[in-house]
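Attaching a predicted model along with its sequence, questions to come.
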Amino acid sequence: MSRHTWDPERYLTYADERGRPFVELLARVAPDPDGADEPRTVVDLGCGPGNLTALLARRWPRAAVTGLDSSPEMIARARTDVPGVAFEVADLREWAAPDALALRAPVDVLVSNATLQWVPGHLELLPGLLDRVAAGGWLAFQVPGNFEEPSHSNRRDLAAEAPYSTHTRDVAVPEAHDSATYLRVLQAEGCDVDAWETTYLHVLTGEDPVFTWVSGTGARPTLQALPDELRGDFEAELKRRLRDAYPPDAQGRVVLPFRRVFVVARKASGRKA
């Protein structure tokens, strides 16, 4: 699989729209109101540029908050923009591996926002992530659920055509499950689970705004896999297809429906970390 890098600046173009699901996910993580189980350790898996990790530090100011991401570019931006929070370059698969359990204390709140969809087979990874959570602690994550929408299918279809397919056949592609699937897996692990789905209607403006959105996330590995002499033609054709799929109204506004899947699981108090 080809290796791609992330651009914090491009990713933050729609920071408000990308941040809203995180806020709504976090609202369902509810330690007891008397503060008896106020979290001491909070970890953000796939923290990106750290702008949302900062919200964790504000909500739980007495907790030790750590952001982890496999992208050195994202971690460098987070360390610059978010003082007072520890950030590390780390692969969540290695962080959740069994041999890592003895190296770190259990986590009271483990959050992952729009990250697990990039991890192949992440459903099988959930028990390992839960093992990193303290008894009575929380695992909360959100993943996109819009991979059959034109914003993804147009990129996928175009990448399968010549002359692009030679370069794009092994690129990383995101995938996720529905809320019921995640709920069943975590219930089987003894958790109390709250799972739901929401479709946002993002109103975007500017030139080719849907392309701007996807080029910072789902389409980025494909675009980076293409050689310079092909990338321009690919981008132009993808923009055309996206304009057809998401036409602007008379005021130039484009509506991008975006389904997201949310899961908040509380680990049983008797289940050891």
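That came through, no problem.

only C-alpha atoms for contact and neighbour calcs from this point on.
OK.

Okay, buried residues for stretch 224-244 please.
224-226, 234-235, 238-239, 241-243 (16 or more other CA atoms under 10 Å).

Farthest-apart pair in the residues you listed, please.
Greatest spatial distance among the buried residues of stretch 224-244 (CA to CA): Ala225 and Arg243, at 23.0 Å.

before we move on, the earlier item: closest to Thr205 out of the buried residues of stretch 224-244?
Of all the buried residues of stretch 224-244, the one with the least separation from Thr205 (CA to CA) is Arg243, at 12.1 Å.

and that closest one, that one's in a strand?
No: following the definition DSSP: H, G, I helix; E, B strand; the rest coil, Arg243 is helix and is not counted among the residues of a strand.

For it, which non-adjacent residue is closest in space?
Using CA to CA, 6 or more residues apart in numbering and skipping the chain neighbours, the partner closest in space to Arg243 is Asp208 (6.9 Å).

correct me, but that neighbour touches Arg241?
No: under the criterion of CA atoms under 8 Å, Asp208 is not in contact with Arg241, lying 10.4 Å apart.

residue closest to the middle of this protein?
Of all residues in the chain, the one closest to the mean position by CA atoms, centre = their mean is Ala114, 1.3 Å from it.

and the nearest residue to it once chain neighbours are set aside, how many neighbours?
When the adjacent residues along the chain are set aside, Ala114 lies closest to Val143, with 4.5 Å between them (CA to CA, 6+ apart). Val143 has 25 neighbouring residues, counting by other CA atoms under 10 Å.

which element is Val143 on?
With elements taken from DSSP states H and E, the one containing Val143 is strand 133-144.

after that strand, next one along is what?
Sequence order places helix 150-159 as the next helix or strand after strand 133-144, per DSSP H and E.

How about residues contacting that following helix?
Contacts with helix 150-159, where a contact means CA atoms under 8 Å, 6 or more residues apart in numbering, come from 146-147, 164-165, 168-169, 210, 214, 218-219, 222, 234, 238, 241-242, 245.

between those residues, which has the most around it?
Neighbour counts for those peak at Thr222, which has 25 neighbours (criterion: other CA under 10 Å).

one more structure, for comparison:
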Amino acid sequence: MHADTAPARIPAPGSPSTPTWDPQQYLRHAGHRARPFLDLLNRIPELPARPARIADLGCGPGNVTALLAERWPEARITGFDLSPEMLRRADEEYAGPTAGGGRLDFRHGDLAHWLPEETYDLIVSNAALQWVPGHPGSFASWVNGLRPGGTLAFQVPGNFTAPSHRILAELCDTPRWRDRLAGHGARYVHLLEPAEYLARLIELGCSADVWETTYHQLLTGTDPVLDWVKGTALRPVLTRLGDDRAAVDLFLDEYREALREAYPPGPRGTVFPFRRIFAVARKEA
């Protein structure tokens, strides 16, 4: 990154620490975002009961929750999320009966404290647990909430040492932004490596399949990497800056310049490597 050439600091009014989500921005890259979930879904074994009971932890706008209903159309599926904006979009678009006689519904739920209140055949989470420090500590309770033969399945981003995130963390810690944003760009050190997730799940008596994949995504348009992170990693920063439009524009200008250097466009778009970590753990029948 360039050295900070204007060290004047931005005032730091208080603001909420929970990110405010924008479903429309998140869904701008819906195809790329859904692909890892489809790969995860393809590795989930048949569920022990019909109709199945399924929980989707961190359901977001509900678009991937609907994919669960396509595979298990008779299932009763509940998506849980902390964001009112995401839940509103999910409820408007997808809630209600499904073609196979099942049902989709969506509820408020904080994954940091979520515990099964009934027995599930599948507990699944797509790109959400990275926001939950200490989430491996919940695995035992989640597995206990599964029917024998049930499955816990999740995928999380594993790209937090990539330039997109390293630059964000470094920028938040520059003299201009440190008082207001320090720590907001580096919130994922609690994520485990694949071997560590495998060990945790085996210790719980599950048969587990854990793997990683790096997708080399071709993003198009102007500043596509910035557009991508506006829907995810940049949300805590934008939430922290709040309605201070001048500060938001200044921060985005600095971040945009650094991203352009790190991810130069090619003749057909910008290549954005994205590593993902997957786990499918089946409770002993």
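Right, received. Where do you want to start? As the structure is a prediction and not an experimental result, all values here were calculated from the model.

Any idea what the TM-score is?
Put the two chains on top of each other and the TM-score (TM-score structural alignment, normalised by the length of the first structure) is 0.91; 259 aligned residues with a CA RMSD of 1.5 Å.

if we can go back for a sec, tell me, the strand holding Val143 of the first structure lands on which residues of the second structure?
Across the second structure, the stretch matching strand 133-144 of the first structure (TM-score structural alignment) is residues 146-157.

ranges for the helices of the stretch 101-250 of the second structure?
Listed from the start of the chain, the stretch 101-250 of the second structure has helices (DSSP state H, counting those that start in this stretch) covering 139-144, 163-172, 178-181, 194-203, 224-230, 235-241, 245-262.

Other residues contacting the first one?
Looking back up the chat, that one is helix 139-144 of the second structure. Where contact means CA under 8 Å, 6+ apart, the residues beyond helix 139-144 of the second structure that reach it are 115-116, 123, 151-152, 201, 204, 283.

residues contacting the closest residue to Pro116 of the second structure other than its chain neighbours?
Nearest-residue entry for Pro116 of the second structure: Gly145, 5.5 Å, with adjacent residues in sequence omitted and distances by CA to CA, 6+ apart. In this structure, Gly145 of the second structure makes contact with 115-120, judged by CA under 8 Å, 6+ apart.

Who are the contact partners of the counterpart of Phe37 of the second structure in the first structure?
Using TM-score structural alignment, the equivalent of Phe37 of the second structure in the first structure is Phe22. Each residue near Phe22 of the first structure by CA under 8 Å, 6+ apart is listed here: 52, 113, 142.

which SSE is the closest residue to the last one other than its chain neighbours in?
Put plainly, it is Gln142 of the first structure. The spatially closest residue to Gln142 of the first structure, leaving aside those adjacent along the chain, is Phe262, at 4.5 Å (CA to CA, 6+ apart). In this structure, Phe262 of the first structure is located in strand 254-266 according to DSSP H and E.

List the buried residues of that strand.
Applying a neighbour-count criterion of 16+ other CA under 10 Å, one finds 254-256, 258-266 buried in strand 254-266 of the first structure.

got it, and stretch 201-216 of the second structure?
In terms of neighbour count (16+ other CA under 10 Å), stretch 201-216 of the second structure has its buried residues at 201-202, 204, 206, 208-212.

can I assume the match of Phe37 of the second structure sits in a strand?
No: inclusion of Phe22 of the first structure in a strand is not indicated when three-state DSSP is applied; the result is helix.

Could you pull out the strands in the stretch 1-150 of the first structure for me?
Remark: strands of the stretch 1-150 of the first structure, listed N- to C-terminal, are 41-45, 64-69, 86-89, 107-113, 133-144; assignment by DSSP state E, counting those that start in this stretch.

Same list (these) but as a markdown table, adding distance to Val119 of the first structure.
Rendered in a markdown table, the data for the strands of the stretch 1-150 of the first structure read as follows (distance: least, CA to CA, whole Å):
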| stretch | distance to Val119 of the first structure |
| --- | --- |
| strand 41-45 | 12 |
| strand 64-69 | 12 |
| strand 86-89 | 16 |
| strand 107-113 | 12 |
| strand 133-144 | 11 |
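
of these, which approaches Ser179 of the first structure most closely?
When the strands of the stretch 1-150 of the first structure are ranked by proximity to Ser179 of the first structure, the top entry is strand 133-144, at 9.6 Å, counting by CA to CA.

Quick one: list the elements packing against the closest one.
The criterion is 3 or more CA pairs under 8 Å, 6 or more residues apart in numbering; DSSP states H and E, and the helices and strands that strand 133-144 of the first structure contacts are helix 15-26, strand 107-113, strand 254-266.

mind putting these in JSON lines, distance to Ala78 of the first structure included?
Listed next are these as JSON lines, based on distance: least, CA to CA, whole Å:
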{"stretch": "helix 15-26", "distance to Ala78 of the first structure": "14"}
{"stretch": "strand 107-113", "distance to Ala78 of the first structure": "15"}
{"stretch": "strand 254-266", "distance to Ala78 of the first structure": "24"}
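
Tell me which of the ones you listed lies nearest to Leu204 of the first structure.
If you check each of these against Leu204 of the first structure by CA to CA, strand 254-266 wins as the nearest, at 5.0 Å.

In the second structure, which residue range corresponds to the closest one?
Residues 270-282 of the second structure are where strand 254-266 of the first structure lands when matched by TM-score structural alignment.

what distance separates the start and the end of stretch 91-103 of the second structure?
Between the opening and closing residues of stretch 91-103 of the second structure lies a distance of 12 Å (CA to CA, to the nearest Å).

ok, now stretch 73-93 of the first structure?
According to CA to CA, stretch 73-93 of the first structure extends 19 Å from its N-terminal end residue to its C-terminal end residue.

List the buried residues of that stretch.
Neighbour-count burial for stretch 73-93 of the first structure, with 16+ other CA under 10 Å as criterion, is recorded at 73-79, 82, 85-90, 92.

cool, and stretch 116-133 of the first structure?
Neighbour counts using 16+ other CA under 10 Å place 116-117, 119, 122-123, 125-126, 128-133 of stretch 116-133 of the first structure among the buried residues.
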